[in-house]
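**Q** what's the 3D shape of this:
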Amino acid sequence: MAFGGFNQGGGQSPMNEINMVPLIDVMLVLLIVFMITAPLLTHGVKIDLPSASSEPNVEKPETVTLAMDADGRLFWNDLPIEESELESRLALAATAKPQPELHLRADRETRYQRIAEVMSAAREAGVEKMGFITVPAQ
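**A** Here you go, the predicted model:
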């Protein structure tokens, strides 16, 4: 008969591979279920919303440009200023409402130490927003 025999030596070894067929069947069923239900999830309720013509008032703060050339001279909005005026102008800009953004422009030959000193003076004066202006590569 096919049920087994009494000999102990010639039997088959147990199967050590995973049967993938049931896993593939479940995956295909889930794929079909998701393909059917996905369009139903994007359905929305159409309602007529009221329209308003008011726009929010957005005050754009002014910008202050502080430029430095290679010789260490300072320019406030393209007008030359003395070193002694810098702290008072930065303090005045820091107390303005809304506070202006400070844009730093430096010549290519300007020493980094000079730029760091100006940035430190701006931070001590209370300037919150500071950025660098660069020339894009062409």
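**Q** switch to C-alpha atoms for all contacts and neighbour counts from now on
**A** Fine.
**Q** Heading C-terminal from the longest helix along the chain, find the next helix or strand.
**A** For the chain, the helix with the greatest residue count under DSSP state H is helix 21-41. For helix 21-41, the following helix or strand on the C-terminal side (DSSP states H and E) is strand 63-68.
**Q** Not counting stretch 107-118 itself, show me its contacts.
**A** Stretch 107-118 is contacted by residues 67-72, 106 when judged by Cα atoms under 8 Å, 6 or more residues apart in numbering.
**Q** Name the member of the residues you listed that has the highest neighbour count.
**A** When neighbours are counted by other Cα atoms under 10 Å, M68 leads those with 24 neighbours.
**Q** which residues does that residue contact?
**A** 74-75, 104-107, 110.
**Q** Going by distance to E128, which of the residues you listed wins?
**A** For these, the residue nearest E128 by Cα to Cα is L104; the value is 13.3 Å.
**Q** Show me the contact partners of the host helix or strand of that closest one.
**A** Secondary structure from DSSP H and E places L104 in strand 101-106. Defining contact as Cα under 8 Å, 6+ apart, one finds that strand 101-106 is touched by 61-70, 115, 127-134.
**Q** One more sequence to fold, the one below, so I can look at both together:
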Amino acid sequence: MGMNVSSGGGGGEPEVMVDINTTPLIDVMLVLLIMLIITIPIQMHSVKMNLPVDNPPPPSAPPPVVQVDVNANGLVKWNGAPVADDADLARHMSAVAAEADQPEIHLLPNRLAPYRSVASVLASAQRAGATKIGLVGNEQYLQ
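**A** Model prediction:
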């Protein structure tokens, strides 16, 4: 605690300064903060995966491919044949998912196709359990 001494004059007692000098307190707090930051371990954001030990042999034959097209009107075609409705699409997807060696489903939406139609094809594949599905023709969306 410091005192404020008046410069001569009236002969009374000097006034006591009631303000605390906070500079040393701030210095100590900054040092403690830096020590805390240094001692905190860096968190590792990693995903644990079971990777294969050896290289698997290449497949003897390429998997069969199913072409699913969605035109600008939202009409879905399965290998060139129109699909009647969502139930028919679900039957096709269930048949693909039930096979031991699932065929690859290549989904080719038209650039002007409604998102709802493409999303319904993807949702139908997910519900049926088809795991080998991919979008084809993405280069048409590059400008």
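**Q** which residues of structure 1 does whichever strand or helix holds G134 of structure 2 align to?
**A** Using DSSP H and E, the element containing G134 of structure 2 is strand 133-135. Counting by TM-score structural alignment, strand 133-135 of structure 2 pairs with residues 130-132 of structure 1.
**Q** follow-up on the earlier one: separate out the buried members of the contacts of strand 101-106 of structure 1.
**A** 64-68, 115, 127, 130 (16 or more other Cα atoms under 10 Å).
**Q** any chance of these in a markdown table, plus distance to P98 of structure 1?
**A** Formatted as a markdown table, those follow (distance: Cα to Cα, whole Å):
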| residue | distance to P98 of structure 1 |
| --- | --- |
| V64 | 12 |
| T65 | 16 |
| L66 | 18 |
| A67 | 22 |
| M68 | 25 |
| I115 | 25 |
| V127 | 11 |
| M130 | 14 |
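**Q** Show me which pair in these is furthest apart.
**A** M68 and V127 (17.7 Å).
**Q** Can you give me the end-to-end span of stretch 104-119 of structure 1?
**A** Its first and final residues considered, stretch 104-119 of structure 1 spans 9 Å by Cα to Cα, to the nearest Å.
**Q** mind listing what's buried in it?
**A** So for stretch 104-119 of structure 1, counting by 16+ other Cα under 10 Å, buried means 104-106, 110, 115, 118-119.
**Q** Just flag the most distant two among the residues you listed.
**A** For these, and using Cα to Cα, no pair is farther apart than T110 and M119, which are 13.6 Å apart.
**Q** aligned partner of L40 of structure 1 in structure 2?
**A** So, by TM-score structural alignment, L40 of structure 1 is left unmatched.
**Q** actually E59 of structure 1, not the one I wrote
**A** Taking TM-score structural alignment, the alignment pairs E59 of structure 1 with A61 from structure 2.
**Q** What count of nearby residues applies to that match?
**A** Residues contacting A61 of structure 2 under the criterion other Cα under 10 Å number 6.
**Q** In structure 1, what stretch matches the longest helix anywhere in structure 2?
**A** Longest helix in structure 2 by number of residues (criterion: DSSP H): helix 23-39. Under TM-score structural alignment, helix 23-39 of structure 2 corresponds to no residues of structure 1.
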